[in-house]
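Engineer: prediction below, plus the sequence it came from.
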Amino acid sequence: MSRLLPLLLLLVFAVACSDSDEGPGIPNVPVSEQINVTSLQYPKLRQDGGYAYLTQGYKGIIVVRQHANLYLAFERACPYNPDCAVEVDQSNLFIVDKCCGSQFNFQGGVMSGPAVYGLKQYRTSLDGSILYITN
């Protein structure tokens, strides 16, 4: 029995450390996008808390401006039901999936609803006014 315990613990850690924290069922599609955050095409990205929708990704991407030098990009597929796309609520206070009712903050974290995983986040880097979004 004493030899079995270390193997059992190893198995528990292997399962606990699996790469499933983005949510089950969201297909991984290649993303390599660049946008000019000062473009007239994205007027809301000129203010903190502003956002823009892009068509890339699985269900699309939502870009959120945290402040002038920090933009976050999230997959719009809901981690609870990837067939549904999230959007910014009309109050502009949070992101919502109208299919299941899950709510997410502008950092991608779950605020309420059946979703237990946060929004899948893409990497972003800003070079001047060009924002690069990749996975």
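Structural biologist: Sure thing, it's come through. Fair warning: this is a prediction, and the values are worked out from it, not measured in the lab. Numbering: from 1, shown residues only.
Engineer: from here on, contacts and neighbour counts on C-alpha atoms
Structural biologist: Fine.
Engineer: and the helix or strand hosting Leu7, how far out from the chain's middle?
Structural biologist: Element membership of Leu7, judged by DSSP states H and E, is helix 4-16. How far helix 4-16 lies from its chain's middle: 30 Å, per Cα atoms, centre = their mean, to the nearest Å.
Engineer: which is the succeeding secondary structure element to that helix?
Structural biologist: Note on helix 4-16: by DSSP H and E, the next helix or strand toward the C-terminus is strand 32-36.
Engineer: quick one: list the elements packing against that next one.
Structural biologist: Packed against strand 32-36 by the contact rule (3 or more Cα pairs under 8 Å, 6 or more residues apart in numbering; DSSP states H and E) you find strand 130-134.
Engineer: next one for the comparison:
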Amino acid sequence: MLAGCNNSTVSPSIPNVVVSEQIPVNSLQYPELRQDGGYVYLNSGYKGIIVVRENANTYLAFERACPYDPTASCALVKVDQSRLFLIDECCKSQFNFQGNVTAGPAVYGLKRYQTALSGNLLYISN
């Protein structure tokens, strides 16, 4: 039997893991973060982190585990190919680039990590 999203509206229990990342936003390693609306995926957090650039001074970081059923093996939020929203293709929940629910069964927004920009270094933590 394949694991899927459940019907619970209880607050999601995304496991807490230590997040302490720093990335150089002007690095050739992260060219997408040089433009507004750009994003990158990091191998950190519980199931990964999406970092989104709002503007040159503001970056947001979200957990990729879908808050609807974060323990489902297929529950992984990504940027939709249209680049207009974030989606979990498992349960079809959609989120805007501020992490708020816009469609689907999820009732809670994406788990957000703290970000701080110092020079060209972006610090991501919880």
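Structural biologist: Okay, I see it. What you see is a predicted model; the values in this text were computed from it and never measured.
Engineer: counterpart of the helix holding Leu7 of the first structure in the second structure, which residues?
Structural biologist: With TM-score structural alignment applied, helix 4-16 of the first structure matches no range in the second structure.
Engineer: got the buried residues for that helix?
Structural biologist: Across helix 4-16 of the first structure, burial judged by 16 or more other Cα atoms under 10 Å covers no residue at all.
Engineer: the second structure: strands as residue ranges?
Structural biologist: Ranges of strands in the second structure, per DSSP state E, are 20-24, 39-42, 49-55, 58-63, 77-79, 86-88, 93-95, 101-103, 112-118, 121-125.
Engineer: outside of the last one, which residues touch it?
Structural biologist: With contact meaning Cα atoms under 8 Å, 6 or more residues apart in numbering, strand 121-125 of the second structure is reached by 18-25, 61, 113-117.
Engineer: repeat that for 6 Å
Structural biologist: 19-24, 113-116 (Cα atoms under 6 Å, 6 or more residues apart in numbering).
Engineer: now which residue in the first structure aligns to Lys47 of the second structure?
Structural biologist: Taking TM-score structural alignment for the superposition, Lys47 of the second structure sits opposite Lys59 in the first structure.
Engineer: list the contacts of its match.
Structural biologist: Listed by Cα under 6 Å, 6+ apart, the contact set of Lys59 of the first structure reads 76-77.
Engineer: that one and Pro24 of the first structure, how far apart?
Structural biologist: Separation of Lys59 of the first structure from Pro24 of the first structure (Cα to Cα, to the nearest Å): 15 Å.
Engineer: could you count how many residues lie near Tyr39 of the second structure?
Structural biologist: 23 (other Cα atoms under 10 Å).
Engineer: now check the first structure for the residue matching Tyr123 of the second structure.
Structural biologist: In the first structure, Tyr123 of the second structure lands on Tyr132 (TM-score structural alignment).
Engineer: skipping adjacent residues, who's closest to the equivalent of Arg112 of the second structure over in the first structure in space?
Structural biologist: With TM-score structural alignment defining the correspondence, Arg112 of the second structure maps onto Gln121 in the first structure. Spatial nearest neighbour of Gln121 of the first structure, excluding adjacent residues (Cα to Cα, 6 or more residues apart in numbering): Phe74 at 4.4 Å.
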